[in-house]
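Asks: sharing a model prediction with you, sequence too.
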Amino acid sequence: MPKPLQIDSLWTERISDQLNGLEYGSVLITVHDGRIVQIDRTERKRFDPSSESRRGAEQPVRSVT
């Protein structure tokens, strides 16, 4: 029978810290033998090309021949 997972306040805080400020991405919690042993955070940055051009972002460099 599997061991019940127990999460104390320390792990709750660690998980919350990883979620804080995460706009796009994932948080992976690894459990071994009923205990949390690792937290992985993968963060994605998304850029909207149409909004960047409206803000005056740099245009691609074109070669002149």
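Replies: Nice, I can see it.
Asks: make it CA atoms for all contacts and neighbour counts henceforth
Replies: OK.
Asks: ok, which stretches of this protein are strands?
Replies: Counting by DSSP state E, the chain has strands at residues 25-32, 35-43.
Asks: for residue 9, which of the ones you listed is the nearest?
Replies: Of all those, strand 35-43 sits nearest to residue 9, with 12.5 Å by Cα to Cα.
Asks: show me what that closest one is packed against.
Replies: Here strand 35-43 touches helix 9-19, strand 25-32, going by 3 or more Cα pairs under 8 Å, 6 or more residues apart in numbering; DSSP states H and E.
Asks: structure B:
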Amino acid sequence: MEKKEELKIRHIISSLEDLQYGSVIITVHDGEITQVDTTEKKRFPLGKSRPVKAR
């Protein structure tokens, strides 16, 4: 495997390992990886519990 291709694959793996919630989008043109987009989502628990409404 070419050195450039190895770097691309390492970058993708690193992006996946660092991600807890989100997505990694790999863009390919003519069989070559041209772009990697990482979107990370942060989730925060609600501070208060909501009261249950009586029916």
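Replies: Ah, there it is. For clarity, every value in this text was computed on a predicted model and none was experimentally measured.
Asks: re the thing from before, tabulate the strands of the first structure (JSON lines), appending distance to residue 50 of the first structure.
Replies: Compiled in JSON lines, the strands of the first structure are given as follows (distance: least, Cα to Cα, whole Å):
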{"stretch": "strand 25-32", "distance to residue 50 of the first structure": "22"}
{"stretch": "strand 35-43", "distance to residue 50 of the first structure": "22"}
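Asks: reformat these as TSV; add distance to residue 12 of the first structure and mean neighbour count.
Replies: Below are those laid out as TSV (distance: least, Cα to Cα, whole Å; neighbours: other Cα atoms under 10 Å):
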stretch	distance to residue 12 of the first structure	mean neighbour count
strand 25-32	11	12
strand 35-43	11	12
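Asks: and of the ones you listed, who's closest to residue 52 of the first structure?
Replies: Using Cα to Cα, the strands of the first structure put strand 35-43 closest to residue 52 of the first structure, at 20.4 Å.
Asks: so the closest one aligns onto which residues of the second structure?
Replies: Using TM-score structural alignment, strand 35-43 of the first structure corresponds to residues 32-40 of the second structure.
Asks: ok, now how distant is the most centrally placed residue in the second structure from residue 46 of the second structure?
Replies: Nearest to the mean C-alpha position of the second structure, by Cα atoms, centre = their mean, lies residue 23 at 2.9 Å. According to Cα to Cα, to the nearest Å, residue 23 of the second structure stands 23 Å off from residue 46 of the second structure.
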